[in-house]
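> Can you look at this prediction? I've put the sequence above it.
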Amino acid sequence: MWYVYIIRSIDFPDQDYIGATEDLKRRIPEHNAGKSVHTSKFKPWKLIWYCAFPDKYKALAFEKYLKGHSGRAFAKKRL
């Protein structure tokens, strides 16, 4: 399974990050440990939403959509 997820900074609640991973239980602690350049300055993070996909390419396509303008609007309104 592949997961698309949204995390939100606890100290900076206006900062969200959208990502995809095969191991969600490992990935969130990595964000909080500062192992990602994109998320290290806004740690700690909390998981606010995720969705499982049986196919890697569908997960990556949905992640790409959510990172775009209309996808961010969709996520803000619906997720």
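Good, I have the coordinates.
> contacts and neighbour counts: CA atoms only from here.
Noted.
> So what's the residue count around the closest residue to Ile7 other than its chain neighbours?
If the residues on either side of it in the chain are set aside, Ile7 comes closest to Leu47, at 4.4 Å by CA to CA, 6 or more residues apart in numbering. Neighbouring residues of Leu47 were enumerated by other CA atoms under 10 Å; the total is 15.
> what do you get for His31?
His31 has 21 neighbouring residues, counting by other CA under 10 Å.
> Put this next to the first one:
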Amino acid sequence: MFYVYVLYSSDFERYYVGISTNIQRRLKGHNSAKVISTKAFRPWAIVHFESFPTRIEARHREKYLKSAAGRRWRKLNIRPRGATE
């Protein structure tokens, strides 16, 4: 299985969308500064994930969630704990 995940940094109010076969291992990598694009915004928490049988399907969903329409969808459908608007 392939997973598309959305991370949230409450300290910086930022989201990160990624793809992995092991979300928990990937989260540890993000929080241990092994990912250059996310290390400045630690700590991260998983706020949403979806599973897909193929990498191609997961990649399509990841690309959508990173698009302008996907950001709008995230804003309407994903609420991190403790976040206020």
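Nice, thanks for sending it over. Remember, predicted model here, so these are calculated numbers, not experimental data.
> Surely the residue nearest to Ile7 of structure 1 touches Ile10?
No. Between Leu47 of structure 1 and Ile10 there is no contact under CA atoms under 8 Å: 10.0 Å.
> so where does the closest residue to Asp16 of structure 1 other than its chain neighbours fall, helix or strand?
Closest residue to Asp16 of structure 1 apart from its sequence neighbours, by CA to CA, 6+ apart: Arg8 at 4.4 Å. When secondary structure is defined using DSSP states H and E, the element that contains Arg8 of structure 1 is strand 2-9.
> Show residues contacting whichever helix or strand comes after that strand.
Under the assignment DSSP H and E, the closest C-terminal helix or strand after strand 2-9 of structure 1 is strand 16-21. Defining contact as CA atoms under 8 Å, 6 or more residues apart in numbering, one finds that strand 16-21 of structure 1 is touched by 2-9, 27, 39, 59-60, 63, 66-67.
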